[in-house]
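Peer 1: give me a model of this one.
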Amino acid sequence: MAPQRFAYVGTRTTRERDGQGQGIACFRAERDTWEQVSLTPAVNPGFLAVDAHRRVLHAAHGDHDYLTSYRIGDGGELHEVGRRHTEGTNPAHLALDPTGRFLLAANHTSGSAVAFPVEADGSLGGLCGKVQFTGEPGPHRSDQKGSKPHQVAFAPEGGVFLVPDKGLDTVFTCSLDPRSGQLDIQAATRLRQGSGPRHVAFHPALPVVYAVNELDNTVTVLHRHLASPELQPLQILPTMPERDVRDSRAAEVAVSPDGTTLYASNRSGAGDRTPGGPGEDTLAVYRIGDDGLLTLLQHASTGGIRPRFITLGPDNEALYAANERTGTIAALARDPEGALGAPRRIAQVGSPVCIVFFERL
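Peer 2: You can find the predicted model right below:
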């Protein structure tokens, strides 16, 4: 029997964020069609992480101060098993470490990253690690007043994770103690002033990492010194088409599992509270060379406005874009070279900002 695939979509729900969502929407995700099967009410479940081993989904509640863990039912429905305070405000991202023993979250507004042990039932234990980020803020007068960590991203080998800090124009290299869960900062790599690094993605085979920079719509290629925590910038490329003169901010970055293609999303508008548009937003598609450097392959339409999140599907045959402003999930088929086809709307949901998949055998 083929596994049953579910897609969970986190949404923005509050008036302050102009949220049109209602919580975490669950879809039965077939290759060509998505059918919504449940909705779990939640406040700004902006980023999600699935623990497939324990059949648990974790949610970070944007603009608030807590995480929620849910057990995944046979039909994809969610049952809350616990909450944890993040010892900070506005958790913008969370991730399980490669061993599944710890869950980390980035407190975007209060400038910290925190760690919690994962219990046998998938719920979170008490806080076991925390680091506070400091440094010289960037020049942007409203978005760079201090530290704004936006992600916790683990290296393929585990134990080491990166935190791109939009407020400090810095990517921090940090470590996780595999026994205690203690967190430490090992290095701070300053990127171009005013760039606003938001998210990073690791190459699956090369010692290279890619940072998507929100404030200047660029991607920075960085070399990883495996014997040292330092990162070395190698290349910077724009994510916007040359003839697109709209205000824009970059959002998400993804690398294909075979390491040949990189994708980055552009969100029209000068910030979250602007309407975006006019017209559909774009994805920048780059071919990755043998040395990890990038060459632009195409710009593809997302079929909507404000693609805050993108991800490759479990079979890597399509890329999915969450168009926050238009309330749509679009699927773009990938050809053998990694180029994207025309966007196809497969789901309608208010203010989508994250997509994660879960397969039930």
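Peer 1: drop to CA atoms for contacts and neighbour counts, all remaining ones
Peer 2: Fine.
Peer 1: so how far is stretch 34-48 off the chain centroid?
Peer 2: Centroid separation between stretch 34-48 and its chain, computed with CA atoms, centre = their mean, to the nearest Å, is 16 Å.
Peer 1: what residues of that stretch count as buried?
Peer 2: Using 16 or more other CA atoms under 10 Å as the test for burial, stretch 34-48 gives 34, 36, 38-40, 42-48.
Peer 1: show me where the stretch 101-250 of the chain has strands.
Peer 2: Remark: strands assigned in the stretch 101-250 of the chain by DSSP state E, counting those that start in this stretch are 102-107, 112-117, 129-132, 153-154, 160-165, 170-176, 183-190, 197-202, 208-213, 218-224, 231-238, 248-255.
Peer 1: show me what the third one is packed up against.
Peer 2: In terms of contacts (3 or more CA pairs under 8 Å, 6 or more residues apart in numbering; DSSP states H and E), strand 129-132 is packed against strand 112-117, strand 183-190.
Peer 1: most tightly packed of the ones you listed?
Peer 2: Each of those was assessed for mean neighbour count using mean count of other CA atoms under 10 Å. The highest is strand 112-117, with a mean of 25.
Peer 1: output the contacting helices and strands for it.
Peer 2: strand 102-107, strand 129-132.
Peer 1: compute the inter-axis angle for the first one and strand 170-176.
Peer 2: The one in question is strand 102-107. Put simply, strand 102-107 runs at 150 degrees to strand 170-176, going by axes from the mean of the first three to the mean of the last three CA atoms, to 10 degrees.
Peer 1: still on that earlier bit, nearest to residue 118, of the helices and strands packed on strand 112-117?
Peer 2: The minimum distance between residue 118 and the helices and strands packed on strand 112-117 falls on strand 102-107, with 5.3 Å, by CA to CA.
Peer 1: ok, residues contacting the closest one?
Peer 2: Contacts of strand 102-107 with the rest of the structure, by CA atoms under 8 Å, 6 or more residues apart in numbering, involve 60, 86, 88-97, 112-118, 124, 148-152, 181.
Peer 1: the structure of the following sequence is requested for comparison with the preceding one:
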Amino acid sequence: MTTSNQRLLVYIGSYAETDGPGIYVSEFDPATGKLHIIQSLDGYRNPTFLNVDMAKHRAYSIGEMADANGSKAGEASSFSIDPATGKLTVINRKKTVNSTTCHIQRDELSTRITVTSYHGGMVGTLELSADGSIGELLDVQQHAGKGKDPERQDKPHPHSSFYSADGSYLFVQDLGLDQIITYKVDKQKHKLEPHQVTQLHGGAGPRHLVFHPNESFAYVINELDSTITVLRYDKHAGLLAIEETVSTLPEGFKGENGCAEITISADGAYLYGSNRGHDSIAVYAVDAASGKLTSKQFVSVEGGHPRHFALTPDGKFALVANRDTNNIVMFSINEDGTLQYTGEQLEVSKPVCVIPVYLD
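Peer 2: This is a model prediction of the structure:
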């Protein structure tokens, strides 16, 4: 339960070179709607995506490094979070897989992290020690094949991975294959075992996934054709089944567009997806019985290329990271789930990920 005196922090990842800031800790003031930076960290190349574990006061980031041969490789960094200030102190840095990565996720017990490589076509898991440090590489799953689009789907391009609530399954969205590839997690052998392939329509380009809070449905946002696919989810068997696919764009829009992030309200009543090109957040009402979607709103993000966005834990605000216009924009959330621009922005260079959390 939250209280009015809890501090609301926002952790930010961005595209950056090592000689400039790339990871930011900021504080959000709900009374004024303003966001201000309290710490910035440099020395990290493209620390674009973060994962925050407030229960253990840890944070994790992807990054890029050069391996012994000078080739690009993935790196992950672990940080401790000061419980009084929310500021970060690095614990360790570790090479992950033999390619750059675009996403990082953590299992429910904080025993492993998973990194996803768009360019390498693979997903890798690494152990987490009790002190929060990143340990050895446990497993790598290399995808194979291609999709419908000869330019964007010439090979596998996994874009994200998400664990089931109990950590038994890992769902990998492969934009290049138009597939959600589900792995069963062998927690004793620390391996990923192929479990199910959910084939989406050709040219979809699945990017990110979110589960309904009741775990009966899942939603995947498709980057290439600007759609969201609704899936029924059997949490006991770890199986997905397609229910419907809807557009993320208003009727009549003819411009270029690519989707990015998707999230759902804590009560499961409203779903949100970002459009890059139309530069908007699409808002939907969720039918409680079927999980299906009804369009409610397309709201301008007051910037360009909304790579990521997130709702605050109290469900009162949305923060949108616009990569190409270097701004994070604040919206209030109305009772009907629609968004309203507050007039407040924070300038940040090439923001990619925003994670709002309460500091206990």
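Peer 1: out of the helices and strands packed on strand 129-132 of the first structure, nearest to residue 349 of the first structure?
Peer 2: Using CA to CA, these put strand 112-117 closest to residue 349 of the first structure, at 29.9 Å.
Peer 1: aligned partner of residue 85 of the first structure in the second structure?
Peer 2: Using TM-score structural alignment, the partner of residue 85 of the first structure in the second structure is residue 95.
Peer 1: hmm, back to that, for the strands of the stretch 101-250 of the first structure, which one sits closest to residue 28 of the first structure?
Peer 2: The closest of the strands of the stretch 101-250 of the first structure to residue 28 of the first structure is strand 248-255. By CA to CA, the value is 23.2 Å.
Peer 1: what is the next helix or strand after that closest one packed up against?
Peer 2: Following strand 248-255 of the first structure in sequence order, the next helix or strand is strand 261-268 (DSSP states H and E). Under the contact criterion of 3+ CA pairs under 8 Å, 6+ apart, strand 261-268 of the first structure touches strand 248-255, strand 282-288, strand 307-312.
Peer 1: flag every buried residue along the helix or strand that comes right after the second one.
Peer 2: Yep, that's strand 282-288 of the first structure we're talking about. Counting by DSSP H and E, the next helix or strand C-terminal to strand 282-288 of the first structure is strand 294-301. For strand 294-301 of the first structure, burial by neighbour count (16+ other CA under 10 Å) applies to 294, 296-301.
Peer 1: quick one: strand 294-301 of the first structure to strand 208-213, angle?
Peer 2: Computed with the same axes, to 10 degrees, the direction of strand 294-301 of the first structure lies at 40 degrees from that of strand 208-213.
Peer 1: how close does strand 294-301 of the first structure sit to the second structure?
Peer 2: In the superposition against the second structure, strand 294-301 of the first structure averages 0.8 Å from its aligned positions (mean CA distance after the TM-score superposition for the first structure).
Peer 1: which strands and helices sit next to that strand?
Peer 2: If you count contacts as 3+ CA pairs under 8 Å, 6+ apart, strand 294-301 of the first structure packs onto strand 282-288.
Peer 1: and the strand it packs on, which stretch of the second structure?
Peer 2: Under TM-score structural alignment, the match for strand 282-288 of the first structure is residues 280-286.
Peer 1: go on, stretch 207-225 of the first structure?
Peer 2: By TM-score structural alignment, stretch 207-225 of the first structure lines up with residues 216-234 in the second structure.
Peer 1: and the matching stretch, what's buried?
Peer 2: Within stretch 216-234 of the second structure, the residues that count as buried by 16+ other CA under 10 Å are 216-233.
Peer 1: likewise stretch 238-249 of the first structure?
Peer 2: Buried residues in stretch 238-249 of the first structure, defined by neighbour count with 16+ other CA under 10 Å: 238-240, 247-249.
Peer 1: with stretch 178-191 of the second structure instead?
Peer 2: 178-185, 191.
Peer 1: ok, stretch 77-86 of the second structure next?
Peer 2: For stretch 77-86 of the second structure, the neighbour count (16+ other CA under 10 Å) marks 77-81, 86 as buried.
Peer 1: burial count for the aligned partner of residue 262 of the second structure in the first structure?
Peer 2: In the first structure, residue 262 of the second structure lines up with residue 253, judged by TM-score structural alignment. Residues lying near residue 253 of the first structure (other CA atoms under 10 Å) number 26.
Peer 1: measure residue 253 of the first structure to residue 27 of the first structure for me?
Peer 2: From residue 253 of the first structure over to residue 27 of the first structure the distance is 23 Å, taken as CA to CA, to the nearest Å.
Peer 1: for residue 131 of the first structure, same thing?
Peer 2: Distance of residue 131 of the first structure to residue 27 of the first structure, computed by CA to CA: 36 Å.
Peer 1: so between these two, which is more surrounded?
Peer 2: residue 27 (22 against 16).
Peer 1: so what secondary structure elements neighbour the helix or strand hosting the more buried one?
Peer 2: According to DSSP H and E, residue 27 of the first structure maps onto strand 23-29. When contacts are defined as 3+ CA pairs under 8 Å, 6+ apart, strand 23-29 of the first structure packs onto strand 4-11, strand 34-41.
Peer 1: excluding its backbone neighbours, what's nearest residue 188 of the first structure?
Peer 2: Excluding its sequence neighbours, the residue lying closest to residue 188 of the first structure (CA to CA, 6 or more residues apart in numbering) is residue 172, at 4.5 Å.
Peer 1: aligned partner of that neighbour in the second structure?
Peer 2: Per TM-score structural alignment, residue 172 of the first structure is aligned with residue 181.
Peer 1: quick one: that match and residue 174 touch, right?
Peer 2: Yes. Under the criterion of CA atoms under 8 Å, residue 181 of the second structure makes contact with residue 174 at 7.2 Å.
Peer 1: neighbours of the residue lying closest to residue 339 of the second structure once chain neighbours are set aside, just the number please.
Peer 2: In space, and not counting its chain neighbours, residue 339 of the second structure is closest to residue 333: 4.8 Å by CA to CA, 6+ apart. Residues near residue 333 of the second structure, counting by other CA under 10 Å, number 18.
Peer 1: before we move on, what about the one 4 residues further on?
Peer 2: Burial of residue 337 of the second structure is recorded as 20 neighbouring residues (other CA under 10 Å).
Peer 1: can you pull the contacts of the closest residue to it other than its chain neighbours?
Peer 2: The spatial neighbour of residue 337 of the second structure that comes closest, neighbours along the chain excluded (CA to CA, 6+ apart), is residue 270 at 6.0 Å. Shown in contact with residue 270 of the second structure (CA under 8 Å, 6+ apart): 264, 283-286, 337.
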